[in-house]
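Participant: All I have is the shape, not the residue letters:
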């Protein structure tokens, strides 16, 4: 992807070096525009050392043989400005073309997104002029191509505490590549995903869970967002923190659920709006009669009473609308034909993803499927098996989304 990164004169400008480096490491081609203010905080040559293709200064439009702001607007797939100072925000909101950065902003083609990441003192952020500028620039959302990120709260460079911090660098690095498609479009779908492990309480001290990390959900979100879709992610309480990196994405919603019932309630509260439901979570199939106090050893005996837990996927299929497509996951130590066909017959989904797993805790067996970026999969549709083999979880995520929503 070709990413144009604008940097303005905020104290957070030094973080743009890490943003540029992170994007380059992910394989993207990056060019940088520095405002006059940015040059007070960062040196152009450092960006070049970090792998950036080209670095431009505020008035380079006048020393370039072509019309540089037009060339750059045509070249990029997405235009991200991080950080955006109060001064640069004001110029953008007023439609000024007083330097290279603001000229590119005006010259950008309507289908390309501009991503704005403000960073400034709390009082400056809340000043009526700044709030008005943010309000004015957000009106451009009618073009479906502008995103203004919320700021973070914390201790600022001026030692005041409050909103105004640039979002976490890792968040910005994750969000930018997933926003090449229009923020809103007629082709946009809503994808509801469960991921990670549920928790089954035994008493106030003990509980049962499993080794699912939720990393499959992270890659499903990355794939779906990159294709321009909306994602509602319902994750187990202990699922990977990488899901939080998309928390500011305009098309991403994250909810955490501890128990099976919490996950079921969250799923059904979002089911009516979904076009695709992907049940990738490792949801427990058993529950205990929960004790209100810690069960003492001498009263445990040699067994614990269990009962079947609610089958969340089954409840979804019972209420499935005509438009909803459903993907089920089956984590098995032996995802054989008979095992997967039996599951497909009992819960007829549009796609069943059989995953070979082992937590490695029995008989010194190798860990497979869990806490890894790849696994052995068998994909079963109502017409038969469509794929068998090893895939990275990133590859699996793209394969699933594209099967239901191929590009036009």
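Facilitator: Noted; the coordinates are in hand. These numbers were taken from a predicted model, which means no experiment stands behind them.

Participant: make it CA atoms for all contacts and neighbour counts henceforth
Facilitator: Fine.

Participant: Tell me if I'm right that residue 174 and residue 246 touch.
Facilitator: Yes - assessed by CA atoms under 8 Å, residue 174 is found in contact with residue 246 at 7.1 Å.

Participant: Those two: which is more packed in?
Facilitator: residue 246 (22 against 19; other CA atoms under 10 Å).

Participant: isn't the more buried one right up against residue 176?
Facilitator: No - taking CA under 8 Å as the definition, residue 246 is not a contact partner of residue 176, at 10.2 Å.

Participant: who's in contact with the residue positioned nearest the centre of the chain?
Facilitator: The structure's the chain has its C-alpha centroid closest to residue 246; by CA atoms, centre = their mean the separation is 3.7 Å. Contacts for residue 246 were tallied using CA atoms under 8 Å, 6 or more residues apart in numbering; they are 171, 174, 175, 252.

Participant: Let me see the contact set for residue 378.
Facilitator: Residue 378 touches 335, 353, 354, 355, 385, 386, 387, 388, 389, counting by CA under 8 Å, 6+ apart.

Participant: The fourth one is in contact with residue 330, isn't it?
Facilitator: So the one you mean is residue 355. Yes - using CA under 8 Å, residue 355 makes contact with residue 330 at a distance of 6.0 Å.

Participant: measure stretch 303-317 end to end?
Facilitator: One end of stretch 303-317 sits 34 Å from the other (CA to CA, to the nearest Å).

Participant: And that stretch, how far out from the chain middle?
Facilitator: 29 Å (CA atoms, centre = their mean, to the nearest Å).

Participant: can you pull the buried residues of that stretch?
Facilitator: Neighbour-count burial for stretch 303-317 flags 310, 312, 313, 316 (criterion: 16 or more other CA atoms under 10 Å).

Participant: now swap in stretch 330-338 and tell me
Facilitator: 330, 331, 335.

Participant: Residue 391 and residue 163, how far apart?
Facilitator: In terms of CA to CA, residue 391 sits 42 Å off from residue 163.

Participant: and what of residue 128?
Facilitator: Taking CA to CA, one finds residue 128 at 15 Å from residue 163.

Participant: just the strands in the stretch 51-200 of the chain please.
Facilitator: For the stretch 51-200 of the chain, the strands defined by DSSP state E, counting those that start in this stretch occupy 54-56, 78-84, 113-118, 146-148, 152-155, 161-165, 190-195, 200-201.

Participant: this is the comparison structure:
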């Protein structure tokens, strides 16, 4: 029998629909109805100029939710932070129509409306559907902005060809609502497939720095923020894994669906990892201190003007311990932060610790290493494969790493 199409393919899905100030804004009403009929919850965000073309009352009635426009609403109930909550709530953010102005704002990180603020805060995929006059659409600035959005990981649906509001004929029309709807269904179906790629697996991730006390006031540590490890934990959870995140000291919030174990020292991290050493996939993204003070002073060490000599002892090698006990089918992934002879040092670590993959990055390279922004990594596999990834946001790096290592399971 032929497959029967699912009458509600978006059942339980949560969509953000961004509507900007172009003549095609009227098609947003059709989009809302299509999304709702397919079972989705829809929250509409409008730019102020969009209200010149279609009223918030219309879209609010169809979506059964208050339409949000300004980032600073008149009430004082704390709802100005809704952009953060919505960015976590949504499964997909669609901007249709996306004018040249909004495309430029999104490409360069402007944050002046609820729509643009939510786009910056969103952790979900974004689908951009441009609509403007032909010459605006083909202008090098617009093309460059659309390419920039693609580099962020956004999907861009090319504009359709046809009659335009100016009377010209050419590219620039908003794709028909049914075509946008089909793209949304396909994107979410793909996300579901990706999310299921780790279903039933236990993934253990370490993240952040460790702190090794000198006295009650001071400690040895490093510049790690934990961002890369947290991005990996979040991405694994989205793919359906049961995720345990062993985190050193960091202020980052726990990703949705992740079980977090907080530790401070390398010894504590080692113990926590050993407690979950049966995980199917272990990703050691933490920047673990290699050495700790041999003795911790019970009192604050006073400055005397004389030289201070510290005696340090090695801390446990967490991944090497797992490598010695690795069971069949288990996959171990390490990180190597190297300032010199990176590939050679990373390959030595991979072999010495019995890892399956190692992720190499250089803190001296712009946009790589520690910090909350981007990373530029090289993946080295046990079979000798080497792959250089471009500089990307750490969330995108996390997805790329999981795309590669998941096939080893």
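Facilitator: The structure has been received and is ready for your questions. Because the structure is a prediction, the values reported are computed rather than measured.

Participant: Superpose the two chains and report the TM-score.
Facilitator: Overlay of the two chains. TM-score (TM-score structural alignment, normalised by the length of structure 1): 0.55; 273 aligned residues with a CA RMSD of 4.3 Å.

Participant: follow-up on the earlier one: could you export the buried residues of stretch 303-317 of structure 1 as JSON lines, including secondary structure and distance to residue 48 of structure 1?
Facilitator: Below are these laid out as JSON lines (DSSP: H, G, I helix; E, B strand; the rest coil; distance: CA to CA, whole Å):
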{"residue": "310", "secondary structure": "coil", "distance to residue 48 of structure 1": "56"}
{"residue": "312", "secondary structure": "helix", "distance to residue 48 of structure 1": "51"}
{"residue": "313", "secondary structure": "helix", "distance to residue 48 of structure 1": "51"}
{"residue": "316", "secondary structure": "helix", "distance to residue 48 of structure 1": "52"}
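
Participant: returning to that earlier point: who has more neighbours out of residue 128 and residue 163 of structure 1?
Facilitator: Using other CA under 10 Å as the criterion, residue 128 of structure 1 and residue 163 rank with residue 163 on top: 20 against 11.

Participant: Contact partners for residue 29 of structure 2?
Facilitator: Contact partners of residue 29 of structure 2, counting by CA under 8 Å, 6+ apart, are 58, 59, 62.

Participant: which residue sits closest to the first one, ignoring its sequence neighbours?
Facilitator: To tie it back to what came earlier, the one meant is residue 58 of structure 2. residue 29 (7.4 Å; CA to CA, 6 or more residues apart in numbering).

Participant: Quick check: the gap between the one you found and residue 243 of structure 2.
Facilitator: Residue 29 of structure 2 is 39 Å from residue 243 of structure 2, by CA to CA.

Participant: Do you have the helices of structure 1 handy? List them.
Facilitator: 15-25, 44-49, 68-75, 86-93, 100-107, 122-126, 128-138, 169-175, 215-226, 260-270, 312-318, 337-346, 393-404 (DSSP state H).

Participant: Just tell me which of the ones you listed ends up closest to residue 205 of structure 1.
Facilitator: Comparing the helices of structure 1 by their distance to residue 205 of structure 1 (CA to CA), the top pick is helix 260-270, with 18.0 Å.

Participant: Tell me the counterpart residues of the closest one in structure 2, please.
Facilitator: Mapped onto structure 2 using TM-score structural alignment, helix 260-270 of structure 1 covers residues 266-276.

Participant: Now the matching stretch: buried residues?
Facilitator: Neighbour-count burial for stretch 266-276 of structure 2 [16+ other CA under 10 Å]: 266, 267, 268, 269, 270, 272, 273.

Participant: swap in stretch 16-36 of structure 1?
Facilitator: 16-24, 28-35.

Participant: Stretch 350-370 of structure 2 too?
Facilitator: 350, 353-362, 367-370.

Participant: Show me which pair in the residues you listed is furthest apart.
Facilitator: 354 and 367 (29.1 Å).

Participant: The stretch 301-408 of structure 1: strands as residue ranges?
Facilitator: 306-308, 325-332, 351-356, 374-381, 384-392.

Participant: Out of those, flag the one nearest residue 167 of structure 1.
Facilitator: strand 384-392 (29.0 Å).

Participant: what angle do that closest one and strand 374-381 make?
Facilitator: Angle between the axes of strand 384-392 of structure 1 and strand 374-381 is 160 degrees (criterion: axes from the mean of the first three to the mean of the last three CA atoms, to 10 degrees).

Participant: Strand 384-392 of structure 1 packs against which elements?
Facilitator: strand 374-381 (3 or more CA pairs under 8 Å, 6 or more residues apart in numbering; DSSP states H and E).

Participant: how close does the strand it packs on sit to structure 2?
Facilitator: Aligned to structure 2 and superposed, strand 374-381 of structure 1 gives a mean residue distance of 2.2 Å (mean CA distance after the TM-score superposition for structure 1).

Participant: starting at the chain centroid, how far to that strand?
Facilitator: 23 Å.

Participant: can you check stretch 9-22 of structure 2 too?
Facilitator: With CA atoms, centre = their mean, you get 20 Å for stretch 9-22 of structure 2.

Participant: What are the buried residues along it?
Facilitator: Under 16+ other CA under 10 Å, the buried positions of stretch 9-22 of structure 2 are 9, 10, 13, 14, 15, 16, 17, 18, 19, 20, 21, 22.

Participant: Run through the residues that contact the first one.
Facilitator: By that I understand residue 9 of structure 2. 38, 39, 185 are the contacts of residue 9 of structure 2 under CA under 8 Å, 6+ apart.

Participant: Out of these, flag the one nearest to residue 171 of structure 2.
Facilitator: residue 185 (24.1 Å).

Participant: I'd guessed the closest one sits against residue 10; true?
Facilitator: Yes - using CA under 8 Å, residue 185 of structure 2 makes contact with residue 10 at a distance of 6.9 Å.

Participant: Distance of the residue of structure 1 positioned farthest from its centre relative to residue 138 of structure 1?
Facilitator: No residue in structure 1 sits farther from the centre than residue 298, which is 47.3 Å out by CA atoms, centre = their mean. To residue 138 of structure 1, residue 298 of structure 1 is 64 Å away according to CA to CA.
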